[in-house]
Each structure stands twice: as structure tokens, then as C-alpha cells.
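Enquirer: Have a look at this prediction, sequence included:
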Amino acid sequence: MKPFVVSAFIFILLASPVVHSAEYQSELSYISNQIISRVDDGDITEILQQFDLYKEAGLSFQPGLTVPKSVRNKDNEELAVLLGMIMFDANYAMVFGRMGNSIDNRMFVRTDLLPRLDQGSRLDLNPVRQDLLERLTRDPQDEEARRLVNEHVASQIRSNAEIAENDLEVMQVLVFAYYGAIIQGLYVATSLSMNLPVTPEIEELFEYQLIRLQYLDELIHNLQHSQIRDVLGQEKICSIIDPIIERLMVARGELTPELIKDLNEIATQARSEYVGH
């Protein structure tokens, strides 16, 4: 075969789109549609609004519990998890009126983390409107502005879920970021409440943790396609979150400081894989 014919053949192979099995596309579409449905039903915005539960439970903003803003020596999967952790911290700060901290976290994600993420250029992540952040800086109790910020975040999740229907690596970012947000959220909740009396407000805060965990479990627990399971970290993530879900389900209405301390140990261990090294 002549050299130019060989070169043309190789070019055609490289340029051809990858064709996946029906099972592969069906599962990826299922996850995408589940996320989109939760946005359209208002569930994602409501979850973001319910950050108030941290404040209503009598907890406080503690900078020492937030994730250090560093991306040194982090691989791509670690960066995706850190994305979720740092965005949790941005919302944690916002609900306690610490808008300087919240804006710093959002800027760090845009300027430092996303450029290092392999999928960064394929994500649809437009910044929150500056006027909304200014409104919240002037008045942290501006509920309309906070809801508009949360609706914007939910719309970005929806947009990226649409992209992820045909891009497994973008879906990986969505799943890993959500996992990171859950682990950091549980870490903060348990760290601040494990030495407090268990009040109805703290019970409600941990019911919130359970709902967030169940959402993630429902997305990935029953996946069948081996490549999707592997890329989305199904086995590892479910091995961590499923025991937490089970214990919180059993403890509904009977939450104890001992259980909160046990959950803090789990969250601390899971978090340490991404923070502090």
C-alpha cells in the first residue's frame, strides 16, 4: 500500500467517532436524564437552599474545617472531587454571610482548578452574575439573591448533564464533584455537632445528609456497564456511602452523639484521600 494511502486510512480511523454499545449509551443517558429531571423538578435548587440547616442547627462557619485551596500534586480524579469540596465550602460560607470566603472559593475554582482539569474546557461553567454576589455582600440575608445564585448553579449542573450524556469524562466530573461535596458536607456537619446535644434541628441536618447521599447512590448503584462503573468510581464510592446511608436510615429519629462521631471518622478518612497531601 502506498504511503499516502496508508496515511489517509489512519486519518480516517482517528477521525471516526467512537461507537458505543446500546447498553453503554443507555446507562449514560439514564444518569444524565436523572440529573436533568432533578434540576427541572427543583430538587437541586432546594438542596442548595437547604444549606440553611447548618445555621438552623446552631452550627457556625469555621474556616479550619474548609478545604485548603491547593491543586499541587493532584491527579485529574482528585481535582474533580476537590471541585465539589471547594464549591461546598463556597456555599457553606455564603449561608453564614462570609461572602469574601465564598467568592474566593469560586474564583479559585475558575482560575486555578478548572484549567488543570482535563475536562475543564468541555464543561459549561459560567460565573455567577456579579450583581448577585454584590447584593449578598451588602446583605447576606438577601434570600432572593441567594435563590437566584442557587438557580444559576442548578442550571449549570443541568447544562453539564446534557453534555455528559455523550461524554463519560464530563459525567465523571459531575459524579466525583457531587461525591466531594457530600463528603465535605458530612465532615463539616459531624465535626461541628458531635459534641452537641442532639436537637430536632440537628436531626433534620442529618436527614439532609441522608437525602444527598441517597441521590448519589441512586445515580450509580445499579450501573451495569463495566467501563461506566469504572470511570464513575462506582465500587469505591458505594463502598463508602452505602454503609453511611444504612446507618442513617436505622438511626432516623434516634440519632446519637456516638453515631455522629462514627460518621465523622468515616468522613475524615474519606476526605483525607484528597486533602492534606
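Expert: Arrived safely. Here the structure is a predicted model, which means the values were calculated and not measured.
Enquirer: Every contact and neighbour count from this point should use C-alpha atoms.
Expert: OK.
Enquirer: Assess the claim that residue 220 and residue 231 are in contact.
Expert: No - if you go by Cα atoms under 8 Å, residue 220 and residue 231 don't touch, sitting 11.1 Å apart.
Enquirer: Which one's more surrounded, these two?
Expert: A count of neighbours by other Cα atoms under 10 Å puts residue 220 above the other of residue 220 and residue 231, at 20 against 16.
Enquirer: The residue lying closest to that one once chain neighbours are set aside: how many residues sit nearby?
Expert: Excluding the flanking residues, the one nearest residue 220 by Cα to Cα, 6 or more residues apart in numbering is residue 234, at 6.0 Å. By the other Cα under 10 Å criterion, the neighbourhood of residue 234 contains 19 residues.
Enquirer: just so I have it, where are all the helices in the stretch 101-250 of the chain?
Expert: Here the stretch 101-250 of the chain has its helices, by DSSP state H, counting those that start in this stretch, at 130-138, 143-164, 168-193, 200-220, 226-231, 234-250.
Enquirer: How much space separates the residue nearest to residue 150 when sequence neighbours are not counted from residue 146?
Expert: Once flanking residues are discounted, residue 150 sits nearest to residue 45: 5.6 Å by Cα to Cα, 6+ apart. Distance check for residue 45 against residue 146: by Cα to Cα, to the nearest Å, it reads 10 Å.
Enquirer: Residue 238 now?
Expert: Using Cα to Cα, residue 238 is found at 32 Å from residue 146.
Enquirer: more crowded one of those two?
Expert: In this view residue 238 and residue 146 are compared by other Cα under 10 Å, and residue 146 has more residues nearby, 21 against 17.
Enquirer: another one to put next to it:
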Amino acid sequence: MPGLTRWRDVVLVHRLHFPLPLSYLAYACWGAAFATADPRHLFSGPVVVTVVATLLALLAGLALNTAADLHTDAHDRDKAALAGATRRFGSRRIFGWAAAEACTALVLAVAVALCLGRWAAVLVVATALGAHVLYNLEPVRLKRRGFAGPAVFGAGFLAVPGLASYFAVRPSLERSMVPVLAGLCVLAFGRTTWFSVPDHEADSRTGVRTPGARYGPRRTLVISCVLVATGLALLGAGLWWRYGPGWALAGMVAEGAFLGGMAALAGPRRSLSRMRRLATPVVLVGDLTLVAIPLLAV
């Protein structure tokens, strides 16, 4: 069935296999959840449009990454299906999709800015898109520059985009949000570093100097754990400031539980597919918990 195959390829190219779309939605919504004391505000017009714009920016970044990484993914056994989907569509077409999704995201963000009379959300969406360009494309291509890659990708994909929906509710950032945002950025840095480990062999063969390829999987995992612990401490401090120690502990446990998936990277059966199967659902629980905490703590 060609139509079904093409649809599956679209899902692969945009990394839309379950449960990842729910995590993307959490990344787009966490800011609005922290900004409002009334869950009904999450369904207001400006917030909904901003969330859609943020999701399109995330999908654009994923499509861009897929097209840019075809050569490396073709050498990775765990990404054979992704490389096959990319070949069937062609990198040029996928780059076109990424550009269209990015432009639509910016147009929607501008529409919200004109409606609300403030432009912070546009700046957030543009910053996230810029991070993906820097991460994926030459001459910069931060993916091949050690820890600079996961630092920029993590912030531009997991942490910063959620601020767009925050600014659709509030005009400025509260002081108590600073450690929350810092914690999410560092946590995302550590998590992205962690997820780079299964790819280190393919990255090494194709000259992409990710942390795993440059420093080896064991050292990279140790550094990743240190980063995650630092991010969790910052996030916990921010949650304590805003909601008290109980909610801080809940957030830290939920966001840190995915480290249990480290078992997926142990021994000769280390693989991306095994890590995804064991760790991704736990990551989703942490992401959804972060959105739920400010709504439950009021």
C-alpha cells in the first residue's frame, strides 16, 4: 500500500512515533502552564495558536535534522528505516518541508504578536529555529562540535520553545522562572548528550564529532549524568521557590527517572531502539508531570 508507506515515512522523518508527539506537546505547553493559575487559559486563542506555532518549529527542526543526517544515518543499523524514508522522499523535498513548517510557525507567532501587542513569543520561535539551523547546517553544524551540539539542540528543542506559550499568557518573565528555565536548559543538555551515545559508532565512521564519538560512550554518559543532576537541582530550586518542597521533589523525581533507562545502554546490546523502548515512556511521564505541577499546585 504506497499511501500507507508514504504516511509512515512522514511519521519517521518527523520522529512522530508514539509517545514522542506527546512529549513535543509538553515542550510546547509547559510555559503556558507555568504562566497561568487557571487551566482554562491553556485553551485561549493566543495560547493555542502559539502552541501550534511551537510544534511546527519543533517539526521543522526534526525534518531539518533528518535531511542533514542522511549520510550518517545510513551507517547506523538502528536508523535504517529512517534513512530509507529519507531516501524515498529525497533530502531536497524534506528541506522544503522544514522551510515551509518554519515559515508557517513564524507567521503564526507574528499573528499572535500582533493580536497581543507583544513580540516575545516571535523571538522565542525564531531563536528555536535558529538553534536548529546552527545545529544541523554547514558551515557551523554544531552537531559535529562536541558538547556544543547537544547544548544548543537541547535548549532549542526541549527547553526554550515552551517560553513562547508563556509569553502568550504573560508579558514578562517572573524571577522565579529563571532557575526553572536554567534547570530545563541544563537538563535538556544532559539528556541530549545521553541520547547521542548509541549513535557514536556511526558518527565516528562518518566524521561527525558528537560527544559520544569524540570522548567515548562511557565518559560521555558520566558527563551526561552530571549535567542531568545539575539540571535537576536547578529545576528543583525553581519549583521550590514557586510551589514548595513537595512539588519540587515530585518534579525532580519525575524528570530524573529516565536515568533508569541507562540500563538500555549497558553491555553489548546497547542500541537506540532498545533505549527508546525503555527510556522514552519514562521521559514522557517526566515531561507531562512538569506541565501538570503548576496546574495542580495552585
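Expert: Cool, got the structure. Just so it is clear, the structure is predicted and the values come from calculations on it, not from any experiment.
Enquirer: Once they're superposed, tell me the TM-score.
Expert: Here the TM-score for the pair of chains, by TM-score structural alignment, normalised by the length of the first structure, is 0.40; 191 aligned residues with a Cα RMSD of 6.3 Å.
Enquirer: re earlier: I'd say the residue nearest to residue 220 of the first structure and residue 219 touch.
Expert: No - under the criterion of Cα under 8 Å, residue 234 of the first structure makes no contact with residue 219, lying 9.6 Å away.
Enquirer: centre of the chain versus the helix or strand in which residue 278 of the second structure is found, how much separation?
Expert: Residue 278 of the second structure belongs to helix 272-296 when elements are defined using DSSP states H and E. Centroid separation between helix 272-296 of the second structure and its chain, computed with Cα atoms, centre = their mean, to the nearest Å, is 12 Å.
Enquirer: by contact count, what packs against it?
Expert: In terms of contacts (3 or more Cα pairs under 8 Å, 6 or more residues apart in numbering; DSSP states H and E), helix 272-296 of the second structure is packed against helix 20-35, helix 245-256.
Enquirer: for the shortest one, packing partners?
Expert: This points to helix 245-256 of the second structure. Using 3+ Cα pairs under 8 Å, 6+ apart: helix 245-256 of the second structure touches helix 217-243, helix 272-296.
Enquirer: Pull out the buried residues from the helix holding residue 278 of the second structure.
Expert: Buried residues in helix 272-296 of the second structure, counted by 16 or more other Cα atoms under 10 Å: 272, 274-276, 278-295.
Enquirer: Now do the contacts for residue 133 of the first structure.
Expert: Applying Cα atoms under 8 Å, 6 or more residues apart in numbering to residue 133 of the first structure gives the contacts 99, 103, 145.
Enquirer: can we see that at 7 Å?
Expert: Applying Cα atoms under 7 Å, 6 or more residues apart in numbering to residue 133 of the first structure gives no contacts.
Enquirer: Please report how far it lies from residue 36 of the first structure.
Expert: As for residue 133 of the first structure, its distance to residue 36 of the first structure is 26 Å (criterion: Cα to Cα).
Enquirer: Residue 162 of the first structure contacts residue 32, correct?
Expert: Yes - using Cα atoms under 7 Å, residue 162 of the first structure makes contact with residue 32 at a distance of 6.4 Å.
Enquirer: So which of these two has more stuff around it?
Expert: residue 32 (23 against 18).
Enquirer: still on that earlier bit, I'd like the distance between the residue nearest to residue 220 of the first structure and residue 147 of the first structure.
Expert: 32 Å.
Enquirer: again, but for residue 53 of the first structure
Expert: Applying Cα to Cα to residue 53 of the first structure and residue 147 of the first structure gives a distance of 15 Å.
Enquirer: now swap in residue 80 of the first structure and tell me
Expert: Separation of residue 80 of the first structure from residue 147 of the first structure (Cα to Cα) stands at 25 Å.
Enquirer: With neighbour numbers in mind, choose between these two.
Expert: Set residue 80 of the first structure next to residue 147 and count neighbours by other Cα under 10 Å: residue 80 wins out with 27 against 16.
Enquirer: Sticking with that one, tell me its helix or strand.
Expert: Counting by DSSP H and E, residue 80 of the first structure is part of helix 76-95.
Enquirer: tell me which strands and helices that helix is in contact with?
Expert: Helix 76-95 of the first structure is packed against helix 99-108, helix 168-193, with contacts defined by 3 or more Cα pairs under 7 Å, 6 or more residues apart in numbering; DSSP states H and E.
Enquirer: about what we covered before: for the helices and strands packed on helix 245-256 of the second structure, which one sits closest to residue 111 of the second structure?
Expert: Relative to residue 111 of the second structure, the nearest member of these by Cα to Cα is helix 272-296, separated by 24.9 Å.
Enquirer: wait, residue 188 of the second structure sits on residue 152?
Expert: No - taking contacts as Cα under 7 Å, residue 188 of the second structure lies outside contact range of residue 152: 9.3 Å.
Enquirer: of those two, who's got more company?
Expert: residue 188 (27 against 22).
Enquirer: What helix or strand is the more buried one located in?
Expert: Using DSSP H and E, the element containing residue 188 of the second structure is helix 177-195.
Enquirer: List the single closest residue to residue 224 of the second structure in space, sequence neighbours excluded.
Expert: Once flanking residues are discounted, residue 224 of the second structure sits nearest to residue 190: 4.5 Å by Cα to Cα, 6+ apart.
Enquirer: got a list of what that neighbour touches?
Expert: With Cα under 7 Å, 6+ apart, residue 190 of the second structure has these contacts: 224, 225, 227, 228.
Enquirer: For the last one, give me its contacts.
Expert: Read it as residue 228 of the second structure. Contacts of residue 228 of the second structure (Cα under 7 Å, 6+ apart): 186, 187, 190, 191.
Enquirer: rerun that using 8 Å as the cut-off
Expert: With contact taken as Cα under 8 Å, 6+ apart, residue 228 of the second structure is in contact with 186, 187, 188, 189, 190, 191, 256.
Enquirer: ok, now the first one?
Expert: Applying Cα under 8 Å, 6+ apart, one finds that residue 224 of the second structure lies in contact with 189, 190, 191, 193, 194.
Enquirer: What distance do you get for the third one to residue 200 of the second structure?
Expert: Summarising the geometry, the distance separating residue 191 of the second structure from residue 200 of the second structure, computed by Cα to Cα, is 15 Å.
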